[in-house]
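S.K.: Coordinates for the following, if possible.
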Amino acid sequence: MTALVSTLVLGGARSGKSVFGEKLVAGSGLTKIYLATATRSDDEMAERIAHHRNRRGFSGWTTVEEPLALVDALTREAGRGRAVLVDCLTLWLFNLMEAGRDPEVEAKRLTRYLGVATAPIVMVSNEVGLGLVPETPLGRAFRDAQGRLNQIVAATVPQVVFVAAGLPLWLKQEN
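M.R.: Reported below is the predicted structural model:
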């Protein structure tokens, strides 16, 4: 087994990216931390959260819910002997924008943390720039912010993988 390193897992909706990220963390042999950024904003989102929980099971995973203070949660939870799955950066970005926080400031804070992290962190994020141009200014602003966030995180971590149809395509593999 090779040692797990911090990894960005990209993909579209229902591409298998979360499952792939879960497998990376589960296969590490380390204590598994699931850092969830979703909020139960409505019944449909509550169902999505339940689906994710049920799929990975309850044994062996510690779930931490943190929709905004991602770096603070990572500072608390990521330590030696642990691997953290952040699912997902896309919802975290949405939460930041909805709360009126500056996504670029928060992204820089995250990448500074990733540069000194002692535990492997696997981050799941949507690649939203492959579809149609959003119709609204807010939609375009979100798409652009997501693209910038993905780029800055990808430049920081040693591994980046794109998942489509459940299949991984490694974009970056450094040791």
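
S.K.: For the rest of this, base every contact and every neighbour count on C-alpha atoms.
M.R.: Will do.

S.K.: How about Gln173, nearest residue that isn't a chain neighbour?
M.R.: Gln159 (4.6 Å; Cα to Cα, 6 or more residues apart in numbering).

S.K.: In contact with the one you found, which residues are there?
M.R.: Applying Cα atoms under 8 Å, 6 or more residues apart in numbering to Gln159 gives the contacts Val5, Ser6, Thr7, Leu8, Trp170, Leu171, Lys172, Gln173, Glu174.

S.K.: Out of those, who's the most crowded?
M.R.: Leu8 (29 neighbours; other Cα atoms under 10 Å).

S.K.: hang on, that one packs against Ile152?
M.R.: No. Assessed by Cα atoms under 8 Å, Leu8 is found out of contact with Ile152, at 10.6 Å.

S.K.: In which helix or strand does Val122 reside?
M.R.: strand 121-126 (DSSP states H and E).

S.K.: here's the other one to compare against:
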Amino acid sequence: MPEAKLTFLLGGARSGKSAQAERLVAAYPAPWIYIATAQSLDDEMAERIAMHRAQRAEGWITIDAPLDLVGAIGDVPDGRPLLVDCLTLWLTNHLLAGHDLEQECERLESALAAPRGPWFVVANEVGLGIVPDNALARKFRDAAGRLNQRVAARANSVSFMVAGLPLQVK
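M.R.: From the prediction side, this is the model:
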């Protein structure tokens, strides 16, 4: 059985996070589990989701979990390589649904605390830009920063992606 560990990949938009995570997961024997958190709320997002699915090689099992990420993680068989992409969209979904972000983040942190295989989690680093000009965006940025810190503390390995290159942080 593959080693149980949590790898966290952070970076900005189009930094290469997802591609790097897919490469790392694919180093293990298939089948690989891909838990997707995006929702196709408009045509452009539906096209993005379809393109991402089409680009993945055979061997990927995709589970859509825009809100119940904890339940989806719980259903993954022991030893199975897992990719969660991404925490930022998952957090956005909960924020827009009016859910208790602290409670949801605690539940997720508990689920990630004891990986049962090689698990890879992707998130955006949203704290490198200017302070957002509205309360909702500031609430999101702050919650995303806190969530990233919590996941990074639990992770065995953390990489920060810049221009497709991984910088090992932990």
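
S.K.: So which residues of the second structure form helices?
M.R.: Assignment of helices within the second structure using DSSP state H yields the ranges 17-25, 43-55, 69-74, 87-96, 101-112, 135-154.

S.K.: Now render the ones you listed as CSV, adding distance to Phe120 of the second structure.
M.R.: Converted to CSV, the helices of the second structure look like this (distance: least, Cα to Cα, whole Å):
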stretch, distance to Phe120 of the second structure
helix 17-25, 6
helix 43-55, 17
helix 69-74, 12
helix 87-96, 11
helix 101-112, 10
helix 135-154, 11
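
S.K.: Turn these into a markdown table, including mean neighbour count and distance to Trp32 of the second structure.
M.R.: Shown next, in a markdown table, are those (neighbours: other Cα atoms under 10 Å; distance: least, Cα to Cα, whole Å):
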| stretch | mean neighbour count | distance to Trp32 of the second structure |
| --- | --- | --- |
| helix 17-25 | 19 | 7 |
| helix 43-55 | 12 | 13 |
| helix 69-74 | 17 | 13 |
| helix 87-96 | 19 | 18 |
| helix 101-112 | 16 | 17 |
| helix 135-154 | 17 | 21 |
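
S.K.: For Asn124 of the second structure, which of those helices is the nearest?
M.R.: In terms of Cα to Cα, the element of the helices of the second structure nearest to Asn124 of the second structure is helix 87-96, at 5.9 Å.

S.K.: What helices and strands are in contact with the closest one?
M.R.: Applying 3 or more Cα pairs under 8 Å, 6 or more residues apart in numbering; DSSP states H and E, one finds that helix 87-96 of the second structure makes contact with helix 101-112, strand 118-124, helix 135-154.

S.K.: Next, the angle helix 135-154 makes with that helix.
M.R.: 140 degrees (axes from the mean of the first three to the mean of the last three Cα atoms, to 10 degrees).

S.K.: what range in the first structure does helix 87-96 of the second structure sit on?
M.R.: Mapped onto the first structure using TM-score structural alignment, helix 87-96 of the second structure covers residues 89-98.

S.K.: on that earlier part again, what lines up against the residue nearest to Gln173 of the first structure once you look at the second structure?
M.R.: Match for Gln159 of the first structure (TM-score structural alignment): Ser157.

S.K.: Which residue is the nearest non-sequential neighbour of whatever residue of the first structure lines up with Gly145 of the second structure?
M.R.: Alignment note (TM-score structural alignment): Gly145 of the second structure maps to Gly147 of the first structure. Distances taken as Cα to Cα, 6+ apart put Gly129 closest to Gly147 of the first structure, at 6.8 Å, once the chain neighbours are dropped.

S.K.: pretty sure that neighbour is touching Arg143, no?
M.R.: Yes. Using Cα under 8 Å, Gly129 of the first structure is in contact with Arg143, at 6.4 Å.

S.K.: circling back to that earlier point, quick check: the match of Gly145 of the second structure vs Ala83 of the first structure, distance?
M.R.: According to Cα to Cα, to the nearest Å, Gly147 of the first structure stands 25 Å off from Ala83 of the first structure.

S.K.: Check Thr156 of the first structure too.
M.R.: Where Ala83 of the first structure is concerned, Thr156 of the first structure sits at a distance of 17 Å (Cα to Cα).

S.K.: quick one on the thing from earlier: go through the helices of the second structure and name the closest to Tyr34 of the second structure.
M.R.: helix 17-25 (8.9 Å).

S.K.: Distance check, the residue of the first structure most remote from its centre against Thr90 of the first structure.
M.R.: Distance from the C-alpha centroid of the first structure peaks at Glu135, with 25.6 Å (Cα atoms, centre = their mean). Noted for Glu135 of the first structure: a distance of 19 Å to Thr90 of the first structure, by Cα to Cα.
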